[in-house]
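Chemist: Fold the following for me, if possible:
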Amino acid sequence: MHGPVLPGWLLVALCAATGSYCLLRMRSGFEGARRAAGGEAVMGFGMAAMAVPAAFLTPPPWMLTGYVVVFGGTALRALWAARGGAHHLHHVVGSLAMVYMALAMTAQGAAGVHGGHAGHSAGGVPLLTGVLLLYFAGYVLSTGLRLLPGAAGGVIGGVPAAAVSWGARPELALACRLSMGIAMLAMLITV
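Modeler: The predicted structure follows:
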């Protein structure tokens, strides 16, 4: 990821922590929650790997190709799962955004070095980047609104929220989705 080093490392830490929690959420007793958590864990760890500052590690071309393959496959899997729920469409958009950013990173890397310093040309398509920024800004706002007190209620599947294990708490899943949405916005801004 191109941009300042400290925010890049903070983004890596946020995405890795979110991916780790999503792995823990996979122990939930609800099958749908496990599937969603697995896709979100892949997204969190992939975002963490992609957010490593370019000043520290410039990814080799094979790694960028790997991002395209992994997130292209994730997008296809989410598209297949979208038959059962609208949330999977968000996973499709997120995975395709990761493919887009990997391709943009490849284009930025192909710009090479000009006059002794790295090229600073944009690697992405400004219109597509803008559309993705608008989508994720809307997603972050709507997810944040659902986290407001009283929005979710105190009952989860007919069980009082206090009796549900921390790995199956919907507000924690929403917090993970919110943090990944914010991270996606931060990554898209650098494209």
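Chemist: only C-alpha atoms for contact and neighbour calcs from this point on.
Modeler: Fine.
Chemist: Against V52, how distant is H117?
Modeler: According to C-alpha to C-alpha, to the nearest Å, H117 and V52 sit 20 Å apart.
Chemist: Likewise for R177?
Modeler: Taken as C-alpha to C-alpha, the span from R177 to V52 is 20 Å.
Chemist: When H117 and V52 are compared, which one has more neighbours?
Modeler: Neighbours per residue, other C-alpha atoms under 10 Å: of H117 and V52, the larger number sits with V52, 22 against 8.
Chemist: One more, please, to line up against the first structure:
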Amino acid sequence: MYFHMLPGSAWPGWLLVALCAANGVYGLLRMRSNAAEQRRGAGDEALMGFGMAVMALPATVFTPPSWTWPGYAAVTGAVALRTLWVAGAGTHHLVGASAMIYMAMAMAASPGQHTGHGGAGVPLLTWALFLYFVGYVLHSGVRLLPAAAASSRAVGWGNRPELVKVSRLSMGIAMTVMLVTL
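Modeler: Alright, predicted model coming up:
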């Protein structure tokens, strides 16, 4: 949906949909892991991945009615509250859920326009979230580099810490792109 403003081109939106949906599927795989630390936030990450995939659908394919966005924000808000409740869940999940609520409410305020700002420029909150996710992506990317040299034991897909890092990094990139186009 966010790439509606690119004239004649829906492929960036589809790439973002595929990236987010793949992260949702990986979150579901992690939920089946035998390691408790892998399962802890996997359901929330799966929900966020699928939610972002829906938000990223090109407007030519699917434009939900404006009344769906407050419901979307409520579900994402429930995820944010659960994140606060669950011990060990970092503030990154809370910021991500809050960013999704913000984007859903912006889309509800201006259906079909894909901007929540009107003609007043980019709001401070959009900039703050954008800068947070750019910093998160850069920090996560640097932290991922040493993991490439680690030994590759035969473990299940749900128990691979380097894939968790890649999943979170790609979701951070997707969130950054979505904020830029908001």
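Chemist: any idea where the strands of structure 1 begin and end?
Modeler: Taking DSSP state E as the criterion, structure 1 contains strands spanning 113-114, 117-118, 155-156, 159-160.
Chemist: which residues does the residue mapped onto M103 of structure 2 from structure 1 contact?
Modeler: If you follow M103 of structure 2 across to structure 1 using TM-score structural alignment, you land on M101. Contacts for M101 of structure 1 (C-alpha atoms under 8 Å, 6 or more residues apart in numbering) come out as 124, 188, 191.
Chemist: let's see 7 Å
Modeler: Residues near M101 of structure 1 by C-alpha atoms under 7 Å, 6 or more residues apart in numbering: V191.
Chemist: Same check on A54 of structure 1?
Modeler: 1-2.
Chemist: Please say which position in structure 2 it maps to.
Modeler: By TM-score structural alignment, A54 of structure 1 lines up with A59.
Chemist: and its match, how far is that from A128 of structure 2?
Modeler: Per C-alpha to C-alpha, A59 of structure 2 is found 26 Å from A128 of structure 2.
Chemist: With R39 of structure 2 instead?
Modeler: With distances taken as C-alpha to C-alpha, R39 of structure 2 is found 30 Å from A128 of structure 2.
Chemist: what sits against L11 of structure 1?
Modeler: By C-alpha under 7 Å, 6+ apart, the residues touching L11 of structure 1 are 48, 51, 183.
Chemist: what would those residues look like in TSV with neighbour count?
Modeler: Shown next, in TSV, are the contacts of L11 of structure 1 (neighbours: other C-alpha atoms under 10 Å):
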residue	neighbour count
A48	24
A51	25
A183	24
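Chemist: between those residues, which is nearest S20 of structure 1?
Modeler: When the contacts of L11 of structure 1 are ranked by distance to S20 of structure 1 (C-alpha to C-alpha), A48 comes first, at 10.9 Å.
Chemist: Which residue is the nearest non-sequential neighbour of that closest one?
Modeler: The shortest distance from A48 of structure 1 to any non-neighbouring residue, by C-alpha to C-alpha, 6 or more residues apart in numbering, is to V12 (4.3 Å).
Chemist: Alignment lookup: S142 of structure 1 to structure 2.
Modeler: Matched to structure 2 by TM-score structural alignment, S142 of structure 1 sits across from H139.
Chemist: give me the number of residues near its match?
Modeler: 12.
Chemist: swap in A10 of structure 2?
Modeler: Count around A10 of structure 2 with other C-alpha under 10 Å applied: 19.
Chemist: A118 of structure 1 too?
Modeler: Neighbours around A118 of structure 1, by other C-alpha under 10 Å: 12.
Chemist: I'd guessed it sits against G112; true?
Modeler: Yes. Contact criterion C-alpha atoms under 7 Å: A118 of structure 1 and G112 qualify, at 6.4 Å.
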